[in-house]
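In: below is the sequence, then the predicted model.
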Amino acid sequence: MGNVTMKTIADKAGVSVSTVSFCLNNSGRVGEDTKKEVLRIAEELNYTPNLSARELAGKKSTTIGVIIPDCADLKNAPLLKGIDNSLEANNYFNLVCFTHNKVERERAYINLLRGKNVDGLIIFPYVDRKRTQNSAQLNDLVKQGVPVVFVDTYLNQVDASWVITDNYQAAYEGTKFLLDHGHRKIAYIGGLYHIVGQERLRGYTEAMQEADLYDKNWIYSECQFGDSVEDISDSVKTILAAERPEAIMAFNYNSTLAVINTVKENPYLKKEDPEIIGFDYLMPVQEYDLAIYTYNQPHFEMGKKAVEILMEDIKNNKRDKARNQIKLTASLEAVSVKAAARIKDNKNKR
């Protein structure tokens, strides 16, 4: 069939165009039977709304743009699931774009999505070693009244809402956990290039200072979220070999794998039997005779919360209002059999 419009549906249903509009937008006073019939005909005719026309008429596109760094990162699956589930519940759709940790792709996708008339943006922003970030473009969007919500991390220079993990608290409690196990020489492997790395290092540092055990020589802070496991492994071998820590905190997925591989491949480190705490989802490790834990971040809930904030902004046309700043709690979980056994032993001693 040719171009199907609301008038096409109205003619077939024997109602007015305004009634069809009310039914499709779930607004206005329309009888339930009429609404069901209009929706049935719209589906039968494969009706697709003209998003550009709706935008020009002051309507919503019912589409949200989602920009994240990497489709291969395991933590992004529950994040996208939380976003998609919540958008579906609000009769919204999403357009997902992957930047592959390139700020120029982020800029290009923002322009692309604005051209698609999306009603708002959920963004996992990227910052590289040179602290290159897209603050100017994002600030322009916020000033124009485009709803923007950051997830997982945020940019201090942009006055937008955000939903993240309480990274300081997780690192602080994780370090205290290792201290409670009797460890005194605890190394930290991380990065300082955006707020997540800074907050995790702050949590580690304060816990070590409270125990009067802080030593800057136990910190390697040159990692970056986009670094490969191989690159990080080459970097951390020196500090781990020199300091021979009793326990290690690693600030993200790749750095955790790098630490595990480095310890496994070096007998002098393996002999120390260090406990390892990482961040993000790790598959259970059966074959390593190490105590390995990870902070699983609530990315599904993070995605849901981001949509909740965005829907509120869109519904109320919020502009120049106070921004939402939400921190969610991460949970420490055992990854290896040895770690699970130690947690069980500690519970039995209480």
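Out: Perfect, I can see it now. Nothing here was measured: the structure is a model prediction, and the numbers come from that model. Numbers count the residues shown, from 1 in each chain.

In: only C-alpha atoms for contact and neighbour calcs from this point on.
Out: OK.

In: can you pull out the strands in the chain?
Out: Counting by DSSP state E, the segments of the chain that form strands are 63-68, 93-98, 120-123, 148-151, 161-165, 186-189, 219-220, 247-250, 275-279, 292-296, 325-328, 331-334.

In: make TSV out of those and add distance to Lys75 and mean neighbour count.
Out: Output for those, formatted as TSV (distance: least, CA to CA, whole Å; neighbours: other CA atoms under 10 Å):
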stretch	distance to Lys75	mean neighbour count
strand 63-68	11	24
strand 93-98	14	17
strand 120-123	15	25
strand 148-151	12	25
strand 161-165	12	23
strand 186-189	20	26
strand 219-220	24	20
strand 247-250	16	26
strand 275-279	10	26
strand 292-296	9	24
strand 325-328	15	16
strand 331-334	14	17
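
In: alright, now check it against this:
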Amino acid sequence: MATIRDVSKLAGVSVATVSRVLNRSGYVHEETERKVLRAIKELSYTPNFVARSLSNKKTSTIGLMVPDITNPFFPELARAVEDVMQLYGYTTILGNSDESVEKEKQYVEVLKQRYIDGVILASTALTADEVHKFGVPVVVLDRALTSDTIPMVTSKNREGAREATRFLLAQGCRKIAHLRGPAQLLNADERCQGYLDIVEQTDWFHPGLVVAGNYEMKQATDATLALLKKYPDIDGIFAGNDMMAIGALRAAQILGISIPDKLAIVGYDGITMGEVVYPELTTMAQPIYDMGALAARMLIKMIEKQPLDTLYYELDVQLIERGTTRKV
């Protein structure tokens, strides 16, 4: 069984440095931290956090709240959170809120009774004031709140939506619709606004081209069927997430519309499911793993009472071209 000395030897650092990385105490250079974490993983080293938990009354347990475990985006996010938490000796408890405010509140109360050390919220049915009352460190992930005091990790939603819409115009699309997410979510509003920033400058746009898919495949399929029957000249769709984009793809196939020759589709997220549908989905990909890992590291710093470099991270997104758009 590997020891802390084995880790220090493999990483080429002192035992004291390994200890600082594990305990999040004192300054450790970022590259040094990466070396230590790689050594821990390579040696399958398991730190003994029992003594530390007894002395500081911590449980080394955090809660992760997601809104819809059936959406592949959130398991991919959860994997990153769990990977980082496990490296630092923390256990992650997963809760699925089903977009319900009441269910989310119930989960929070249960987690607090278990004396968790902190919470990562990828589901924000709650308000900022309600989050402030948790009594433990909180990091909001993906679904940002309107708050200047709660740490958050998200992506450049509005900028990514603009790029996706411009890309569809560059494809030759002349009437682009938008499948938007739930009205109460800030990231859905930002993606919709990014779309509007581009299309409101055209002579063909009207509000009827924006329809709700609520981030769900079935709702998006039904909404797209109605949309394409009402406006058969639509030749482009920007969906606010990949699940809705896949729903739009399904609707087009039901109607016998050729993809991408007659209709181009771009999603948002970059989930792996987009690679297994046919045609494969063009998407604005978020750095899903990086977002989850960053949120986990922020929460650990807060739990260990270490200062954060910043309270807000907005990560870049990347257009990934696949089969639902044309090669130009």
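Out: Yep, that arrived. What you see is a predicted model, and the numbers here were worked out from it, not measured in a lab.

In: circling back to that earlier point, CSV please, covering the strands of structure 1 and showing distance to Asp227 of structure 1.
Out: Output for these, formatted as CSV (distance: least, CA to CA, whole Å):
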stretch, distance to Asp227 of structure 1
strand 63-68, 16
strand 93-98, 17
strand 120-123, 20
strand 148-151, 20
strand 161-165, 21
strand 186-189, 13
strand 219-220, 14
strand 247-250, 13
strand 275-279, 15
strand 292-296, 19
strand 325-328, 25
strand 331-334, 24
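
In: which among those strands is found nearest to Val285 of structure 1?
Out: Smallest distance to Val285 of structure 1 across those (CA to CA): 8.1 Å, for strand 292-296.

In: need the counterpart of Lys229 of structure 2 in structure 1.
Out: Here Lys229 of structure 2 is matched to Ala241 in structure 1, going by TM-score structural alignment.

In: how much space between the nearest residue to Ala339 of structure 1 once chain neighbours are set aside and Lys264 of structure 1?
Out: Sequence neighbours aside, Ala291 is the residue nearest to Ala339 of structure 1 in space, at 4.1 Å (criterion: CA to CA, 6 or more residues apart in numbering). Using CA to CA, to the nearest Å, Ala291 of structure 1 is found at 12 Å from Lys264 of structure 1.

In: more neighbours, these two?
Out: Each of Ala291 of structure 1 and Lys264 has its neighbours counted (other CA atoms under 10 Å); Ala291 has more, 22 against 17.

In: which stretches in the stretch 1-150 of structure 2 count as helices?
Out: Ranges of helices in the stretch 1-150 of structure 2, per DSSP state H, counting those that start in this stretch, are 4-11, 15-23, 30-43, 50-56, 73-87, 101-113, 128-132.

In: deepest-packed of those, please.
Out: Comparing the helices of the stretch 1-150 of structure 2 by mean neighbour count (mean count of other CA atoms under 10 Å), helix 73-87 ranks first with a mean of 20.

In: how distant is that helix from the center of its chain?
Out: 11 Å (CA atoms, centre = their mean, to the nearest Å).

In: residues in structure 1 aligned with that helix?
Out: Taking TM-score structural alignment, helix 73-87 of structure 2 hits residues 75-89 over in structure 1.

In: how about the contacts made by the residue nearest to Ala339 of structure 1?
Out: Contacts here follow CA atoms under 8 Å, 6 or more residues apart in numbering; on that basis Ala291 of structure 1 touches Asp273, Pro274, Glu275, Ile276, Ala334, Val335, Ser336, Val337, Lys338, Ala339, Ala340, Arg342.

In: try Ile271 of structure 2
Out: Shown in contact with Ile271 of structure 2 (CA under 8 Å, 6+ apart): Pro72, Phe73, Glu76, Asp242, Ala285.

In: quick check: it vs Val199 of structure 2, distance?
Out: According to CA to CA, Ile271 of structure 2 stands 26 Å off from Val199 of structure 2.

In: same question for stretch 186-199 of structure 2: list its buried residues.
Out: For stretch 186-199 of structure 2, the neighbour count (16 or more other CA atoms under 10 Å) marks 186-196, 198-199 as buried.

In: want to try CSV for the helices of the stretch 1-150 of structure 2, with distance to Gly292 of structure 2 as columns?
Out: Listed next are the helices of the stretch 1-150 of structure 2 as CSV, based on distance: least, CA to CA, whole Å:
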stretch, distance to Gly292 of structure 2
helix 4-11, 25
helix 15-23, 19
helix 30-43, 17
helix 50-56, 24
helix 73-87, 5
helix 101-113, 20
helix 128-132, 19
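
In: closest to Gly181 of structure 2 out of these?
Out: helix 73-87 (14.3 Å).

In: what about the closest one, how far off from structure 1?
Out: Superposing on structure 1 and averaging over aligned pairs (mean CA distance after the TM-score superposition for structure 1), helix 73-87 of structure 2 comes out at 1.6 Å.

In: spatially nearest residue to Met302 of structure 1, not counting backbone neighbours?
Out: Of all residues not flanking Met302 of structure 1 in the chain, Val163 sits nearest, at 6.1 Å (CA to CA, 6+ apart).

In: correct me, but that neighbour touches Phe150?
Out: Yes: counting by CA atoms under 8 Å, Phe150 is a contact partner of Val163 of structure 1 at 6.3 Å.

In: which neighbours do the two share?
Out: Common neighbours of Val163 of structure 1 and Phe150 (CA under 8 Å, 6+ apart) are Ala306.

In: so how far is Lys7 of structure 1 from Asn156 of structure 1?
Out: Asn156 of structure 1 sits at a distance of 48 Å from Lys7 of structure 1 (criterion: CA to CA).

In: compare those two and say which is more crowded by neighbours.
Out: Each of Asn156 of structure 1 and Lys7 has its neighbours counted (other CA under 10 Å); Lys7 has more, 15 against 10.

In: what residue in structure 2 is paired with that one?
Out: Aligned against structure 2 - with TM-score structural alignment as the criterion - Lys7 of structure 1 pairs with nothing.
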